[in-house]
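Peer 1: Need coordinates for the following:
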Amino acid sequence: MSEKNQERKRTARERLQQERESEKARERRRRLLIVSAAVVAVLGLAAVVGVIAANSGKDDSGSDAGPLLAPAGVQGKDRLAIPVGASDAPSTLTVWEDFRCPACASFENGLRDAIHELEQAGRIKVEYHLATIIDGNMGGSGSLRAANAAACAQDAGKFAPYHDVLYQNQPPETDDAFAENSRLIELAGKVDGLDTPAFRSCVQEGRHDSWVDKSNTAFQNGGFRGTPTVLLNGESVFPQKGSEQISVANFKKWVEEANKGKKPGTQRSTPSPGSSSS
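Peer 2: Modelled structure (predicted):
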């Protein structure tokens, strides 16, 4: 074998050896990258879990009103609905209200008798949701204080009549009279059997303040334009329904149309609105 051939073979072996070493180096780098990526992924997951754990005990509403204590008998998503009427009524009226809201008082005072009539006949059930937007817009705490008092009335099985009394005695929007617990307790005297030590304690300590805050947050996140927001089986009843303006006659007609062929509800667990007010 000539020296020239030997040199070519030696060069080929050296080249093959270099390629093998290069491949080994590439494999070592690949493994290092995989391990490093895995470590980063684990640390990232740990960080996410840490954030979740850190936030899991926080009140999303940002309120410092204390532990969340829901009133008795509340229902629906996150237990934010106060139900009135037969649970098996064929139609549901969903009402989002603020006790300081003049438009809410106009709606309630204008349609109260019709709503009571239909509720008591088992044609509709009403689910009340409480908001406090006037406190935010005008300042003060009357929306919150009145909503807490109404929740205390719910504990006593007297929400509906007390709800009516609050709207019948609503102060002007700029007058934060409902911020005074003494006024709310005074108005409880208009509802038979409501003004008790238990009710007074509930009002004065703000027992349901955090629940009211949560309800108001749900309202703000719900995409509603304002209070009152009133839905019949999920469809807004005002300022108009189709081409028809809201009125007592139209409201009754809409309920009748929605209930066509359906039996009235009979399963009651809450008192009828207005039955205990004076």
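
Peer 1: Please count neighbours and contacts with C-alpha atoms only from this point.
Peer 2: Fine.

Peer 1: neighbours around Gly136, how many?
Peer 2: When neighbours are defined as other Cα atoms under 10 Å, Gly136 has 10 of them.

Peer 1: Buried residues in whichever helix or strand it is part of, which are they?
Peer 2: Here Gly136, judged by DSSP states H and E, is contained in helix 133-138. Within helix 133-138, the residues that count as buried by 16 or more other Cα atoms under 10 Å are Ile133, Ile134, Asp135.

Peer 1: from the chain's centre, how far out does that helix sit?
Peer 2: Centre-to-centre, helix 133-138 and its host chain are 18 Å apart (Cα atoms, centre = their mean, to the nearest Å).

Peer 1: What is that helix packed up against?
Peer 2: helix 142-155 (3 or more Cα pairs under 8 Å, 6 or more residues apart in numbering; DSSP states H and E).

Peer 1: I'd like the next helix or strand past the helix it packs on.
Peer 2: By DSSP H and E, the next helix or strand past helix 142-155 is helix 159-168.

Peer 1: where along the stretch 101-250 of the chain do the strands fall?
Peer 2: According to DSSP state E, counting those that start in this stretch, the stretch 101-250 of the chain carries its strands in the segments 124-130, 229-232, 235-236, 240-241, 244-245.

Peer 1: Deepest in the core, which of these is it.
Peer 2: Most buried of the strands of the stretch 101-250 of the chain by mean neighbour count (mean count of other Cα atoms under 10 Å) is strand 124-130; its value is a mean of 25.

Peer 1: That one vs helix 159-168, what angle?
Peer 2: If you take axes from the mean of the first three to the mean of the last three Cα atoms, to 10 degrees, strand 124-130 sits at 60 degrees to helix 159-168.

Peer 1: on contacts alone, who are the packing partners of strand 124-130?
Peer 2: When contacts are defined as 3+ Cα pairs under 8 Å, 6+ apart, strand 124-130 packs onto strand 82-84, strand 91-97, helix 102-120, helix 209-221.

Peer 1: 7 Å - rerun?
Peer 2: Here strand 124-130 touches strand 82-84, strand 91-97, helix 209-221, going by 3 or more Cα pairs under 7 Å, 6 or more residues apart in numbering; DSSP states H and E.

Peer 1: this one as well, want them side by side:
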Amino acid sequence: MRPSINTPFWGASACQLWASWPIGRCGYDLAMIIIKNALGIGAVVLSVGLVVLLLSGSFSGKPTASDSFTPVAPVYTPDAEFISGRGIGAVGAPVTLEVWTDFQCPICGIWANGSEPLLYEKYIKEGKLRIEQKFFAFLGEESFTSAVGAVCADKQDKFWAYHSYLYANQDGENEGAFSAPRLRILAEAAGLDLTAWDSCIADPAIRTEVEAESAAARAAGVAGTPTLKIGTWMQAGIPAEADIYKRIDDALKP
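Peer 2: Alright, predicted model coming up:
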């Protein structure tokens, strides 16, 4: 099982869209982050054995997650008063941060479980920032079906509960962590009406919506996740802590 990381890792590279190798790149980036953070240095020399150990799950290509499991509780879920649709923070907040993510992307998990809660406490609860979530489902079928489920969760005003449960229960890319049965268990844990959710995810229009949103992201220049955007500034990956704070603070200036 992939290590659970609930503390913020600033300055992380994004899961990249590679024409020749779209699957597994996230596993490589996560391995680098774990090792660099553990050793406390900026440049790391990796042994082949250690890389293979950390990345073995990413390249297996075989579903390994059990369809019977008890979900891990979310690291955090925003308070209802700050939620509107796929956004958290006041609709009229002076700064809007757009974030493109893929539910299977482990760097997105680091963002959602570690970095985002800090922005929530520092800016969102103070009425200074709104974060809007957008999909770029590119890592495989489980990315796509997870996003479809999220659209349907949003229709029940449960997007953020679903979002938080999925990021708390990541376990590799395209290895069954977000299989249909497991997504249903996660949807139930998030408090969704499963009858309505089942009907929604079977609707071809919802799938078309996710496809269109991912295509629009690519057309807008998104090539990895997470990608962050404030005004004209856009960056793939998680910025250094001081950098993202400065971006927000500068945008708050009159």
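
Peer 1: re the thing from before, and Ala156 of the first structure, which of the helices and strands packed on strand 124-130 of the first structure is closest to it?
Peer 2: strand 82-84 (12.7 Å; Cα to Cα).

Peer 1: for the strands of the stretch 101-250 of the first structure, which one sits closest to Ser106 of the first structure?
Peer 2: The minimum distance between Ser106 of the first structure and these falls on strand 229-232, with 12.6 Å, by Cα to Cα.

Peer 1: And the residue nearest the centre of the first structure?
Peer 2: Nearest to the geometric centre of the first structure sits Ala218, at 2.9 Å (Cα atoms, centre = their mean).

Peer 1: Now check the second structure for the residue matching it.
Peer 2: Using TM-score structural alignment as the criterion, Ala218 of the first structure maps onto Ala216 of the second structure.

Peer 1: Kindly tell me how buried Ile244 of the second structure is, as a neighbour count.
Peer 2: With neighbours defined by other Cα under 10 Å, the count for Ile244 of the second structure comes to 17.

Peer 1: let me redo that: Gly231 of the second structure
Peer 2: Neighbours of Gly231 of the second structure under the rule other Cα under 10 Å: 11.

Peer 1: and the gap between the residue nearest to the centre of the first structure and Glu127 of the first structure?
Peer 2: According to Cα to Cα, to the nearest Å, Ala218 of the first structure and Glu127 of the first structure sit 14 Å apart.

Peer 1: What of Ala151 of the first structure?
Peer 2: Plainly put, Ala151 of the first structure is 13 Å away from Glu127 of the first structure if you go by Cα to Cα.

Peer 1: now for Ile52 of the first structure: what does it line up with in the second structure?
Peer 2: Going residue by residue (TM-score structural alignment), Ile52 of the first structure aligns to a gap.

Peer 1: does Ile52 of the first structure belong to a helix or a strand, and which?
Peer 2: Using DSSP H and E, the element containing Ile52 of the first structure is helix 3-55.

Peer 1: Centre of the chain to that helix, how far?
Peer 2: 53 Å.

Peer 1: what do you get for stretch 169-182 of the first structure?
Peer 2: On Cα atoms, centre = their mean, the centre of stretch 169-182 of the first structure falls 24 Å from that of its chain.

Peer 1: again with stretch 112-125 of the second structure
Peer 2: On Cα atoms, centre = their mean, the centre of stretch 112-125 of the second structure falls 14 Å from that of its chain.

Peer 1: Buried residues of that stretch, list them for me.
Peer 2: Using 16+ other Cα under 10 Å as the test for burial, stretch 112-125 of the second structure gives Ala112, Asn113, Gly114, Ser115, Glu116, Pro117, Leu118, Leu119, Tyr120, Tyr123, Ile124, Lys125.

Peer 1: What lines up with the fifth one in the first structure?
Peer 2: Under the alignment (TM-score structural alignment), Glu116 of the second structure pairs with Arg112 of the first structure.

Peer 1: Just confirm Gln170 of the second structure contacts Ala177, I think it does.
Peer 2: Yes: with contact defined as Cα atoms under 7 Å, Gln170 of the second structure reaches Ala177; the gap is 6.4 Å.

Peer 1: Which one of the strands of the stretch 101-250 of the first structure lies nearest to Trp211 of the first structure?
Peer 2: Short answer: strand 124-130, nearest of the strands of the stretch 101-250 of the first structure by Cα to Cα, at 9.6 Å.

Peer 1: For the strands of the stretch 101-250 of the first structure, give me CSV that also has distance to Gly142 of the first structure.
Peer 2: Converted to CSV, the strands of the stretch 101-250 of the first structure look like this (distance: least, Cα to Cα, whole Å):
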stretch, distance to Gly142 of the first structure
strand 124-130, 13
strand 229-232, 19
strand 235-236, 27
strand 240-241, 30
strand 244-245, 31
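
Peer 1: so which of those comes closest to Val212 of the first structure?
Peer 2: Once these are compared by Cα to Cα, strand 124-130 is nearest, at 6.7 Å.
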